[in-house]
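Q: What follows is a predicted protein model with its sequence.
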Amino acid sequence: MQTNQILALFCGTLLVLGLIAFFLGRAKAAKVRASGTAMYAQPDQYAWFSVLSTAGPAIAVGAVGAFVMLLLGAEIPTLYLLAASLVVGCAGLVMGINLVRPDFHARKAIERVIRFFLAGAALISIFTTFGILLSIVGEALRFFQMQNFWDFITGTTWNPGASFLEAAGRAEEGASAAQFGSVPLFAGTFMITLIAMLVAIPVGLLSAIYMAEYAPRRVRTLAKPVLEVLAGIPTVVYGFFAAITVAPIIVDVSGVFGLDASFNNALAPGIVMGIMIIPFISSLSDDVINSVPDSMRQGSLALGMTQGETIRDVVVPAALPGIISASLLAVSRALGETMIVVMAAGMRPNLTANPLEDMTTVTVRIVAALAGDQEFASAETLSAFALGLVLFIVTLSLNLVSVIMIRRFREKYRINNL
């Protein structure tokens, strides 16, 4: 019997057991209740508890067995594992039916199970973060055994092209010729991200203020969905727009002012990336501004302030923590963008402060390193994990700074309104 057939048989059997547990539990609870005995829960609640006591242990045993097989490499026959799960499910069914009695709080038991699942869902993101970090750190340490950490952090030249000599048996020559200075990559990343935020934050915030404070209901109903459509456009389409439309315009405008601009420049992807992340700031800021109590606006207007002064001195400060969170989300989105940079800015690591020249970002080099023809143990491939680790630390630092800023603004605003 094939594995998919065994899984289908397991799911069908478990469904039948669940139905049996439900009807038996409800029938027993209804019988006890009909006898005049006071019970702590309704018959349906006892029935659902019987289902949980049947399916929960069976699924847990199957999940643990799959975890042991996949991650620890243990060999457990699928048929035996699922059979053991069904045996545990039958035992849970018997236990659930036996617990259908007047002094058992089935409702509280179900609430505890729900609380457990909700806590598990909340922990998934935490465990995922640690899993990502562990998967990066191991390979990054292998890279730093080949290359000096300080040179990687402070080096101004990224030239891993000679690392291919390692595969040809000339590892020492390749290691001496290769240079892994990450400063040009992070400089390009921050340059393009800064340009994007200079476009996205003013436009997104001002559009959110207009839709929340000035726009009629009909205009808001139409404008907000249209603006949010920008978030659903594929990034490769934005890349075409940046490379074919925006970059030539920048070259022509720069020529008018006597400036020399490359068709692969950092300004084009920065502008287009800013347009792409406008909905992140606009939509979230709009929701935050609308959540400010209307009584604060009315009180400000009653004191003689104009609507513009009310927005500037009351509404925006009250919504500032949410606006900072929206801006941080946009920064994270910009830091991780790849396709627009590849298509409009090129892939050459170039340390320059001129946004009219070509440059690249960390994520582009990560893709280039992992998608190349180098062996996995080579320095060029492992450099992708080192870049990812540093980018992770940078993003984490931005998150911590934003949390501190949000708390300070909240405390300041709370103190001023006591």
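A: Here it is on my side, so go on.

Q: drop to CA atoms for contacts and neighbour counts, all remaining ones
A: Will do.

Q: contacting residues for Ala30?
A: Pro43 (Cα atoms under 8 Å, 6 or more residues apart in numbering).

Q: helix/strand/coil for it?
A: helix (DSSP: H, G, I helix; E, B strand; the rest coil).

Q: From what I see, Ser402 and Ile324 are in contact.
A: Yes: using Cα atoms under 8 Å, Ser402 makes contact with Ile324 at a distance of 7.1 Å.

Q: can you give me the strands in this structure?
A: 158-159, 179-180 (DSSP state E).

Q: what packs against the last one?
A: Right, the one you point to is strand 179-180. Secondary-structure packing of strand 179-180 (3 or more Cα pairs under 8 Å, 6 or more residues apart in numbering; DSSP states H and E): strand 158-159.

Q: now the first one
A: The criterion is 3+ Cα pairs under 8 Å, 6+ apart, and the helices and strands that strand 158-159 contacts are strand 179-180.

Q: put this beside the first:
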Amino acid sequence: MNTLILVLVILALATLAYVVGTRRSTGLVDNKPKDLHSLPGYYGLYVAMWCGVPALALLALWTAFEPTIVKQLVLASLPPQAFLDSAGAPLSDQRISLMMTDIANTASGNITSGSNVAYIDEAAAYQKSLVDTGYWLMALVAVALGAGLASFAYLRITPSLRARNSVETGVKYFMIACSTVAILTTIGIIMSLLFESFRFFTKVPLTDFLFGLSWSPQTAMRADQVGSSGSFGAVPLFVGTGLIAAIALAVAVPIGLLSAIYMSEYAAPKFRAFAKPALEILAGIPTVVYGFFAALTVAPAIRGFGDVIGLDVSSESALAAGVVMGIMIIPFVSSLSDDVITAVPQAMREGSYGLGATKSETIRKVVFPAALPGIVGGILLAASRAIGETMIVVMAAGLAANLTANPFAAVTTVTVQIVTLLVGDQEFDSPKTLAAFALGLVLFFITLLLNVVALHVVRKYREQYD
């Protein structure tokens, strides 16, 4: 039995508890639900919650703490010579970690490092027995706990039991827990970025990073090697990111906004029912497919057109990446804009028509201003999507950190460099690797700034049309 099967067993037990609890509530009042304090379904949910929630909580706790407990027990079972090397010196933490990995791989039947030591096999057998015994014991306790608490809740059911209040209180606490997890996750992301970025800025000055014009983070492993100190001026990355995002928005915003206006104000219902889902298919295409399209079709076409008119166009250009990225984010602008335009009250349109305005004047002077907050939100969402795109830029714009505003030249973006910096065998505390966190922190503040601008626009225009 694996964890998934155990979860399904607990859910099945909770479903059975729901059915039994519902039937008991109606049976106590001779099938007259009006004599109950709550609807019969609430009594079933009451018993199901008592059955499923504690059992699933126990399973979650065991899944979280079981590896640590097993590791400590296995370490305690090892003989003293296991912690000494061939010279009799104590093993380092890395060597101990490697030994535990060998034990785990041996227990699971995977490939090991080749250490044919007797105590490794003994520890592996002990670990396997601990895991198997602990799992079955936990499964038995979880099922018994669910069944026992379900019986307890079943016996508590009376016509006057405030089952609805209890269920809604439980749901409220669950939503509070979900909100807390989301908040703590956000705080954890911010703190990890700040901590690692602070480590980077202790090695590279902040001014050099934000205002430096050369990006070459290739640092050597040893100080006596060539290129032992890289250049971490991120301005070329910011310019490249802004250039590609601007091209993408120049493509997506007019096409997406005009298509949204047409579908919401001019198109027949049959055409709208077909065109909107067809347009939203663009959002479901994997970015790697867009990357292939940009590298194999768009980029050669732009280069060929440039050769015809006498322009020097790189094989990997910002224009190719920006155009394809703009096509990709059209649904973000179009779909959201269409929804907010459709949500504008019809009374505002009719009032405009009653004053003698034409359809186009109504759209420009009434509908569009009323829908502007939502439209701005869609555009900023598309901008965030463009800023965070990686695959298209890698395949169509390249990795060269060129400081240029020429859309026909090869450039790179912040996200591409983050991926590049975290790939390879560079040590994790080197400036090259830590630079990825500094770039991520910059992207975070850019996104935060976009959200602040969006809130400002929404508040400014919402006062006029609420």
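A: Good, I have the coordinates. Fair warning: this is a prediction, and the values are worked out from it, not measured in the lab.

Q: Quantitatively, what TM-score do the chains reach?
A: Remark: TM-score between the superposed chains equals 0.87 [TM-score structural alignment, normalised by the length of the first structure]; 405 aligned residues with a Cα RMSD of 2.8 Å.

Q: returning to what we had before: most packed of the strands of the first structure?
A: strand 179-180 (a mean of 22; mean count of other Cα atoms under 10 Å).

Q: nearest to Gly304 of the first structure, of the strands of the first structure?
A: strand 158-159 (59.7 Å; Cα to Cα).

Q: Superpose on the second structure and give me the mean offset of the helix ranked longest in the first structure.
A: Taking DSSP state H as the criterion, the first structure has its longest helix at helix 106-146. In the superposition with the second structure, the average deviation recorded for helix 106-146 of the first structure is 3.0 Å (mean Cα distance after the TM-score superposition for the first structure).

Q: Mind giving me the packing neighbours of that helix?
A: Taking 3+ Cα pairs under 8 Å, 6+ apart as the contact cut, helix 106-146 of the first structure packs with helix 43-71, helix 379-416.

Q: count of residues packed around Ala299 of the second structure?
A: The local packing of Ala299 of the second structure (other Cα atoms under 10 Å) involves 27 other residues.

Q: how close does it sit to Ile255 of the second structure?
A: Applying Cα to Cα, to the nearest Å, the value for Ala299 of the second structure to Ile255 of the second structure is 21 Å.

Q: Val137 of the first structure corresponds to which position in the second structure?
A: In the second structure, the residue matched to Val137 of the first structure (TM-score structural alignment) is Leu194.

Q: what's the answer for Ala369 of the first structure, then?
A: Per TM-score structural alignment, Ala369 of the first structure is aligned with Leu421.

Q: how close does the nearest residue to its match once chain neighbours are set aside sit to Gly230 of the second structure?
A: Using Cα to Cα, 6 or more residues apart in numbering and skipping residues adjacent in sequence, the residue nearest Leu421 of the second structure is Thr433, 5.5 Å away. Counting by Cα to Cα, the gap from Thr433 of the second structure to Gly230 of the second structure is 12 Å.

Q: Equivalent analysis for Ala435 of the second structure, please.
A: 11 Å.

Q: Any idea how many residues pack against the equivalent of Ser262 of the first structure over in the second structure?
A: By TM-score structural alignment, Ser262 of the first structure lines up with Ser314 in the second structure. Neighbourhood size, Ser314 of the second structure [other Cα under 10 Å]: 19.

Q: again, but for Phe67 of the first structure
A: Phe67 of the first structure - counted by other Cα under 10 Å - has 13 other residues nearby.

Q: Val457 of the second structure now?
A: 16.

Q: I'd assumed Pro373 was in contact with it.
A: Yes: contact criterion Cα under 8 Å: Val457 of the second structure and Pro373 qualify, at 6.1 Å.

Q: before we move on, back to that, export the helices and strands packed on helix 106-146 of the first structure as TSV, with columns for distance to Ala212 of the first structure.
A: Below are these laid out as TSV (distance: least, Cα to Cα, whole Å):
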stretch	distance to Ala212 of the first structure
helix 43-71	45
helix 379-416	21
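
Q: most neighbours per residue, which of these?
A: Mean neighbour counts for those (mean count of other Cα under 10 Å) peak at helix 43-71, with a mean of 20.
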